[in-house]
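J.: Okay, here's the prediction I keep looking at, along with the sequence it came from:
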Amino acid sequence: MPENLYDAIIIGAGPAGLFCAITCSKDKNHRVLVLEKMNTAGRKLLLSGSGSCNITHSGSIKSFVQKYGNNGSFLRHAFAAFSNNDLIEYLNNNGINTIEADNGKIFPESMKAGEILDLLLRKCNESGVEIMYGHKVHEILRDKGSFRVRASGKTFLSRYCVITTGGLSYPGTGSDGDGFRFSGDQGHTITELTPALTPVKTSTTIDALTPGSKPIPELSGITIKNASVTLNRNNRKFVTYTGDLLFTHDGLSGPVILDMSRYINPGDTLFVSFIHSSYESFEEEFILKSRNEGKRMVKNLLQSSGVPERIVQMILDLSRIPHDKKSSEINREERKKLVSLLRDCPFTVTSKDGFNVAMATHGGISLEEINMRTMESKLAPGLFFAGEVMDIDGDTGGYNLQAAFSTGKLAGDTIYRKFR
């Protein structure tokens, strides 16, 4: 075979690309090339879980597909081909023990992402996969049933081509959107691209509502466990998520915000509930406590219900209730306002943090143009996709890495069958 002629070329040396390469070269009888623009592989993988590599999550396939917004059903076949349990078994069989955290997140026992990357590179080497670093792909052309790939002044030919270049998040790792351009050149539609798994900045509307109230920055560092957050747009309820909420110096973060950030736009209002009971039941509880403990200050009564002190101070300011007011002195109007804000406190979104901060990209290659059973393009036979370059983004907790491995495996299996 000529030097630059390959059976399959994979563009991008992240987990999706490397695992695809390992899968389609398992009998070592075919030439498989991975082209990587950076001088090392797996840069984004090394950042996952702050370096500890939250590789996947526990749970059934049914529960998994619910973690990808509206597009989870597309991944059913990929998860059937290579599930979270399959990934754990693969790692265990190759000397990497895993541990499960209380929240269901799965990590390598070493808590080191580098261990996962080392395994993938070792398996590539054992399978005869060639990896060329510092090779930036400029163009992919289809020519009489094969692909001509131009990279760093060289031309490579291949029967099959797989785009695994990731999205736009963490561009310093090499994810700068090249894959979208290559896919568009082959006739594919790219859906709107926005940051996902990212914090949001909120305006200080709380200050504007009540002169002298506590500014948002004073809430920085507060965590609300299992908070309910509802996204409203144009005065209509859009979606509600539940999870841990973190106040930052300029807005909101935490798993609940990261997971719903795929839907959030500037101008939206986020209604945060600081209590777990309904409006009616909490009001009844408050009335009862006020009768029985009327001499207690309102702020102490609320704190005894589990609301953090600084949140209580903010809610009192919004309700125009003095901090030293006794619970027996609260009138009906004040009580209604107080309970309403505890149940649905509004924060207006001014912006989402950008792709430099976002852990994933919402949007990508339209899934309608990809065969979900094979990961092959419906428009360009022989062209495949895997990972974040597609219009798939999962919740925080290992779901995006699992999707990368599963789609990479499915694409690799399909190519391997075509080899035969």
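T.: The structure has been received and is ready for your questions.

J.: Every contact and neighbour count from this point should use C-alpha atoms.
T.: Noted.

J.: Check the offset of the helix ranked longest in the chain from the chain's centre.
T.: Looking across the chain with DSSP state H, the single longest helix is helix 399-419. Put simply, helix 399-419 sits 19 Å off its chain's centre (CA atoms, centre = their mean, to the nearest Å).

J.: Equivalent analysis for stretch 228-246, please.
T.: 17 Å.

J.: Would you mind measuring the gap between the ends of stretch 265-284?
T.: Stretch 265-284 stretches 36 Å from its first residue to its last (CA to CA, to the nearest Å).

J.: Put this next to the first one:
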Amino acid sequence: MKNIAVIGAGAAGMMAAAAAAESGAKVTIYEKNEKAGKKIYITGKGRCNVTNNVDTDMFFGNVCRNPKFLYSAVYAFDHDSVCDFFEKNGCRLKVERGDRVFPVSDHSSDIIGTLVRYLQRLHVKISYNSEVTGIEYEDDKVVAITVGRKEKIPVDAVIVCTGGISYESTGSTGDGYRFARKAGHSLSQPFPSLVPFEVKEAWVKELQGLSLKNVSIKMVACEDETEDEDARFVNSKNLEVKKLGVVKKAEISSDNAVGVASSEKKKKKNKNSKSVYEGFGEMLFTHFGISGPLILTASTRYEEGTRYKIHLNLKPALTKEQLDKRIIRDFEEGNKKVFRNVLGGLFPSKLIPVMINLSGIAPDKKVSEISKAERMKLVDLTQNLVMTVTGTRGFNEAIVTKGGVNVKEIDSSTMESKFRKGLYFAGEVLDIDAVTGGFNLQVAWSTGHLAGLCAAMEE
């Protein structure tokens, strides 16, 4: 019977443990937190967006980085397999708008509880408050792990499911990156993804708490910039390398120390006014800028060192001519009113003062006196409200990490390291990330399942 250690009791880790135990292995999960699934607990605003019901062939279009690497894992354990797993183990699921799958209870704790109970039935041990600090090898094969400072435990295989470096409070502190680097692997630069934006415009703060539905945005790279990628990696305020302990500050000047996949310094140039993302849906104004599903998805296209503008269309269902006719009709119906009192049918009340100010039209001006030029400016403003992105909210508020273990160095058919026998990686620790909507959790379930299955079966 193979003895397998899984590092991390998150989505990938628990699914990996389940697959390995189903295949006859003795499995222990080592979790440095006091409980399992801390990050699962906060996903989907505490409801847990388990997966997405999109066709498997279409799934890969929602993966931002290295989708082809996932073919074996996803086709072997797709969204239907995930739903069957939870349904058969007592957790009923439902499909909502956007094909997002949630537990019927709307409680992420039910997903975690289902997994933990299943592992208990398989006699998988979860060792809480147990931090794995090292992995040992002999002849490039895994032979043991170190837990804490001294305790060495012999194992036949290790599955690293430690996550990235987003939401540090959940235990994602870059441990997997250190294990990978010590095993000889390189890393693609880690950056926050599915993360809110900070914006320059002061009026945005006046809209704090306002949620908009059925709007569209376009994110545009707004100027040419050339920047050294290694310098961008080091200088990024979001990376917080020293705090996260991925490498020491003194090591940052070395290309090899940061573990970037390419050892050569590269230059990156962005074209003027290049649209990098367009989408339709919901967004939210906050005290620092903008968030919500549209913005989180847009953030997957964000790159440090590039400046962006967000062009917000408040009425994307209307052409410019249709919107103008709509405004004319509102003005005619309220022809005896002043400007500030005829906008209630067009904008949410919290947005009206901002739109008045940005339009340049006096709030007390009678609508009968508003010129065509002023009206057309309002039309343009409604369909092109521009905000300047100054940065992201960093890893502390990022749902996932973009970047991670270089997948070219991992066998996609097994999730095993090409450098070390018996060393496997699954989940967010890999250089794979997807858009919001349950796709990242599906990556975790699929890669975890494949890693667990292969770790137990391979000699």
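T.: Done, it's in. Here the structure is a predicted model, which means the values were calculated and not measured.

J.: what's the TM-score for these two chains?
T.: Aligned and superposed, the two chains score 0.87 in TM-score terms (TM-score structural alignment, normalised by the length of structure 1); 404 aligned residues with a CA RMSD of 2.6 Å.

J.: so what secondary structure elements neighbour the longest helix of structure 1?
T.: If contacts are counted by 3 or more CA pairs under 8 Å, 6 or more residues apart in numbering; DSSP states H and E, helix 399-419 of structure 1 sits against helix 15-24, strand 56-57, helix 76-81, helix 84-93, strand 383-385.

J.: Show me the helices in the stretch 101-250 of structure 1, by range?
T.: 113-126, 178-185, 205-209 (DSSP state H, counting those that start in this stretch).

J.: which residues touch the counterpart of Ala358 of structure 1 in structure 2?
T.: Superposed on structure 2 with TM-score structural alignment, Ala358 of structure 1 falls opposite Ala398. Listed by CA atoms under 8 Å, 6 or more residues apart in numbering, the contact partners of Ala398 of structure 2 are Ser166, Tyr167, Pro192, Ser193, Leu194, Val195, Pro196.

J.: Ala398 of structure 2: what secondary structure?
T.: Classification of Ala398 of structure 2 using DSSP: H, G, I helix; E, B strand; the rest coil returns coil.

J.: tally of neighbours for the closest residue to it other than its chain neighbours?
T.: Nearest residue to Ala398 of structure 2 in three dimensions, chain neighbours excluded: Val195, at 4.3 Å (CA to CA, 6 or more residues apart in numbering). Val195 of structure 2: 29 surrounding residues under other CA atoms under 10 Å.

J.: need the contact list for Val195 of structure 2.
T.: Ser291, Ile295, Leu296, Ser299, Thr392, Arg393, Gly394, Phe395, Glu397, Ala398, Ile399, Val400.

J.: What residue in structure 1 is paired with it?
T.: Per TM-score structural alignment, Val195 of structure 2 is aligned with Thr198.

J.: what do you get for Asp99 of structure 2?
T.: Asp99 of structure 2 maps onto Gly104 in structure 1, by TM-score structural alignment.

J.: so its match touches His57, yeah?
T.: Yes: using CA atoms under 8 Å, Gly104 of structure 1 is in contact with His57, at 5.6 Å.

J.: Comparing those two, which residue is more hemmed in?
T.: Set Gly104 of structure 1 next to His57 and count neighbours by other CA under 10 Å: His57 wins out with 24 against 14.

J.: any idea how far Val149 of structure 1 lies from Gln186 of structure 1?
T.: 13 Å.

J.: Looking at these two, which is more packed in?
T.: Between Val149 of structure 1 and Gln186, Val149 has the larger neighbour count (other CA under 10 Å), namely 21 against 16.

J.: quick one, what contacts the equivalent of the more buried one over in structure 2?
T.: Aligned counterpart of Val149 of structure 1 in structure 2: Ile145 (TM-score structural alignment). Applying CA under 8 Å, 6+ apart, we find Ile145 of structure 2 in contact with Val132, Thr133, Gly134, Ile135, Glu136, Lys152, Ile153, Pro154, Val155.

J.: residue ranges of the strands in the stretch 301-420 of structure 1, please?
T.: Remark: strands assigned in the stretch 301-420 of structure 1 by DSSP state E, counting those that start in this stretch are 345-352, 360-362, 383-385.

J.: What's the average distance for the longest one when superposed on structure 2?
T.: Between strand 345-352 of structure 1 and the aligned residues of structure 2, the post-superposition mean distance stands at 1.6 Å (mean CA distance after the TM-score superposition for structure 1).

J.: For that strand, enumerate the helices and strands it packs against.
T.: Partner elements for strand 345-352 of structure 1 (3+ CA pairs under 8 Å, 6+ apart): strand 200-202, helix 205-209, strand 269-273.

J.: With distance to Ala80 of structure 1 added, can I get those in a markdown table?
T.: As requested, those are exported to a markdown table (distance: least, CA to CA, whole Å):
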| stretch | distance to Ala80 of structure 1 |
| --- | --- |
| strand 200-202 | 34 |
| helix 205-209 | 47 |
| strand 269-273 | 36 |
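
J.: now the match of Val149 of structure 1, nearest residue through space, not along the chain?
T.: Closest to Ile145 of structure 2 by CA to CA, 6+ apart is Ile135, at 4.4 Å.

J.: That neighbour matches what in structure 1?
T.: Ile135 of structure 2 maps onto Ile140 in structure 1, by TM-score structural alignment.

J.: again, but for Val389 of structure 2
T.: Match for Val389 of structure 2 (TM-score structural alignment): Val349.

J.: quick one: contacts of the longest helix of structure 1?
T.: By CA under 8 Å, 6+ apart, helix 399-419 of structure 1 touches 15-25, 30, 54-57, 64, 67, 75, 78-79, 81-84, 87, 160, 162, 373-376, 384-388, 393-394.

J.: can you do 7 Å?
T.: 15-17, 19-21, 23-24, 55-57, 78-79, 81-84, 374-375, 384, 386-388, 393-394 (CA atoms under 7 Å, 6 or more residues apart in numbering).

J.: Derive a ChimeraX selection command for the buried subset of those residues.
T.: With 16 or more other CA atoms under 10 Å as the burial test, the buried ones among the contacts of helix 399-419 of structure 1 are selected in ChimeraX as follows:
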select :15,16,17,19,20,21,23,24,55,56,57,78,79,82,83,84,374,375,384,386,387,388,393,394
